[in-house]
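**Q** Predicted structure and sequence below. I'll ask about it afterward.
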Amino acid sequence: MIMQLEPILKEAGELLKEGFYGAFKTQYKDKADLVTEYDVLIEKFLMPKLKGAYPNDEIFGEESYKGNTFPKSGIFVDPIDGTTNFVHRLPHVGISVGVWRDGKAVEGGVYNPILDEMYLAQKGSGAFCNGTRLHVSQSTTLQEALLATGFPYTKNSSPMDLGFVLNSMTNLLPLVRDLRRYGAASLDLCLVAKGTFDGFYEINLKPWDVAAGIVMVEEAGGKVTTHEGGAYDMNDRTIIASNGAIHEALVNEIGFYE
């Protein structure tokens, strides 16, 4: 089934490139959350294509879904993950499609058309980038670890969310090799699967941000939980992904979120 995703993502990638190298209109969803006409255009392109490929699955797109909670099964679509990067012409942008059934990630595709990197994964069949199988890193200590994180859009409106960002960095930065903040969670998770990053964590992400990346990490041999170490659910507020070897240490040191 996953092979159906590749041509759909490739075609959608042409639209993303058109916008990235061209002109577009931008507006704010709120104080810090941008949306462009290409976010909407790409999602509208993807919806019928995905419905044709997965006729029995409900599809949830970032720009069209208005609910606050999410089911255990469905297809979760981010038409441009890294919209702020897209607006500023930073090439860390991707189109993300993740398929979940009964609370488990089963298929995922993340495509960065600017760098022409196609990430594909299917439960039980492995994770790949441009046909090369992915494996998580071999780092065993936080001291060796290069971590990725992100800053939630709620940093402007939620003191708790901002506090988690600052506290987790305060806790982790002295213990790890370094931290990176690239601004596209789906691709950050792919880079954990690729072994570039040893771990990733963030707060207040939505299913379309992580649905595809989670299956990448798991199929590359990594682990994904909440910040407390429990199984990740689509309605959870925190996520930690790692190569598995540093996971317990990462959970223990990241701090708390209430």
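**A** Alright, I've got the coordinates. Since the structure is predicted, the reported quantities are computational estimates derived from the model, not experimental observations.
**Q** okay, CA-based contacts and neighbour counts for the rest of this
**A** Will do.
**Q** In this structure, what residue spans correspond to strands?
**A** 26-28, 34-36, 59-61, 74-81, 94-101, 104-112, 117-122, 126-129, 132-133, 146-149, 178-180, 199-203, 223-225, 238-242 (DSSP state E).
**Q** With mean neighbour count and distance to Asn167 added, can I get the ones you listed in a markdown table?
**A** Below are the strands of the chain laid out as a markdown table (neighbours: other Cα atoms under 10 Å; distance: least, Cα to Cα, whole Å):
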| stretch | mean neighbour count | distance to Asn167 |
| --- | --- | --- |
| strand 26-28 | 11 | 28 |
| strand 34-36 | 19 | 26 |
| strand 59-61 | 22 | 32 |
| strand 74-81 | 27 | 25 |
| strand 94-101 | 27 | 29 |
| strand 104-112 | 26 | 30 |
| strand 117-122 | 25 | 32 |
| strand 126-129 | 22 | 33 |
| strand 132-133 | 14 | 35 |
| strand 146-149 | 23 | 13 |
| strand 178-180 | 15 | 14 |
| strand 199-203 | 26 | 12 |
| strand 223-225 | 23 | 19 |
| strand 238-242 | 26 | 14 |
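**Q** now those as TSV including distance to Lys155?
**A** Converted to TSV, the strands of the chain look like this (distance: least, Cα to Cα, whole Å):
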stretch	distance to Lys155
strand 26-28	15
strand 34-36	14
strand 59-61	23
strand 74-81	18
strand 94-101	23
strand 104-112	26
strand 117-122	29
strand 126-129	32
strand 132-133	36
strand 146-149	14
strand 178-180	17
strand 199-203	10
strand 223-225	22
strand 238-242	14
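**Q** dropping in the other structure now:
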Amino acid sequence: MTADDAGRLEVAIRAARAGGSVALAHLGDPLYVSLKGRRDLLVGASVVVQDAIREAILSACPEDAFLGEEGPQDEVLPVAAERLWIVDPIDGSSNYLRGLPCFAISIGYRDANGFRVGVVLDPSRDELFSARFADGARLNGERIYVHVAGEGEEAYESSLIGTDLPSDTEGRLRASRAATYVASRMLGLVMLGSPALGLCYVAAGRLHAYFHLGLQLWDIAGAAVILQEAGATLTNGSGGSWLYSDGSYLATNGRLHGGMLRLLRAALPDPKTPSPPGRGLG
């Protein structure tokens, strides 16, 4: 049993590397494709990647619980487990299916004290984002921090924002409205197709904020500790604790957070209709 955060971080890194190798081996050969829901793809390679990650984690921590995105809809989720690993084997399935090199393996770990370890691997670029609680965030072993673009209005006009679209039609309409409103005030807005990478790009100072209206817990669990250890601010879409979300999340460099919340509220003044939940907790 690996008992401490440092040990579990090493386990998470090994598991991410194992999953990344499998993902790259199947790039262009997804095994099969099916629909979990409208615009919600299950790529067969994701299941194989998740199996490799699970084996790497549970061989080192056999008493821990494991929650992966890919599994039967009626599977009992181990939400009450004291020690829980939360995994998205391929974050950015549509990109992966079409051979676009913007997808990630996301692994988060939490215990009774909260989220302790996060790892997000971009296997296409060999970029490994990692963090453990109270030890800083790193990219390929080098410390990373958020970037603040400027003061006052300059902070808006010099900032690059990321977002992606939920899978449901109503969520997409709302997200598109929010994106248009936000983009009118910022330097630019990008859609990556991989929320885990978008969140890590905030931590690394590549983006100044990232928001999404319809994520699941496995989309954000790996990046959460990385963001916090890089100095970012992470909340739900209303500005409350990210641990209590209807699926909407906002991560920023801190300086932009209040302004981004005001922009999102102005763009979406009516009560939010959550995107249909999947098997997640987010």
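**A** Happy to help now that I have it. Treat the numbers as computed from the prediction; the structure is a model and nothing was measured.
**Q** Any idea what the TM-score is?
**A** Once superposed, the chains reach a TM-score of 0.91 (TM-score structural alignment, normalised by the length of the first structure), with 254 aligned residues with a Cα RMSD of 2.0 Å.
**Q** if we can go back for a sec, quick one: which of the strands of the first structure is nearest Asn171 of the first structure?
**A** strand 178-180 (11.7 Å; Cα to Cα).
**Q** re the thing from before, show me the one of the strands of the first structure that comes nearest Val210 of the first structure.
**A** Val210 of the first structure lies closest, by Cα to Cα, to one member of these: strand 94-101, at 7.8 Å.
**Q** mean per-residue distance, that closest one to the second structure?
**A** Averaged over the aligned pairs, strand 94-101 of the first structure sits 1.2 Å from the second structure after superposition, using mean Cα distance after the TM-score superposition for the first structure.
**Q** what stretch of the second structure does that strand fall on?
**A** Aligned by TM-score structural alignment, strand 94-101 of the first structure corresponds to residues 104-111 of the second structure.
**Q** And stretch 238-251 of the first structure, by the same measure?
**A** Using TM-score structural alignment, stretch 238-251 of the first structure corresponds to residues 248-261 of the second structure.
**Q** Other residues contacting the matching stretch?
**A** 146-148, 155-156, 182, 199, 202-203, 205, 208-215, 227, 231-239, 242, 274 (Cα atoms under 8 Å, 6 or more residues apart in numbering).
**Q** please redo it, this time with the cut-off set to 7 Å
**A** Outside of stretch 248-261 of the second structure, the residues within contact range by Cα atoms under 7 Å, 6 or more residues apart in numbering are 146-148, 199, 202, 208-215, 232-239, 242.
**Q** how much space is there between the residue nearest to the spatial centre of the first structure and Tyr201 of the first structure?
**A** When Cα atoms, centre = their mean is applied to the first structure, the residue found nearest the centroid is Ser186 (2.1 Å). The gap separating Ser186 of the first structure from Tyr201 of the first structure is 12 Å, by Cα to Cα, to the nearest Å.
**Q** do Gly103 of the first structure as well
**A** Using Cα to Cα, we find Gly103 of the first structure at a distance of 20 Å from Tyr201 of the first structure.
**Q** Pro152 of the first structure now?
**A** Look at Pro152 of the first structure and Tyr201 of the first structure: by Cα to Cα, they are 11 Å apart.
**Q** With Thr140 of the first structure instead?
**A** Taking Cα to Cα, one finds Thr140 of the first structure at 17 Å from Tyr201 of the first structure.
**Q** cool, and Thr226 of the first structure?
**A** In terms of Cα to Cα, Thr226 of the first structure sits 9 Å off from Tyr201 of the first structure.
**Q** the longest helix in the second structure is where?
**A** helix 5-25 (DSSP state H).
**Q** Show me how far that helix is from its chain's centre.
**A** Helix 5-25 of the second structure has its C-alpha centroid displaced from the chain centroid by 16 Å (Cα atoms, centre = their mean, to the nearest Å).
**Q** which parts of that helix are buried?
**A** By 16 or more other Cα atoms under 10 Å, the buried positions in helix 5-25 of the second structure come out as 5-6, 8-20, 22-24.
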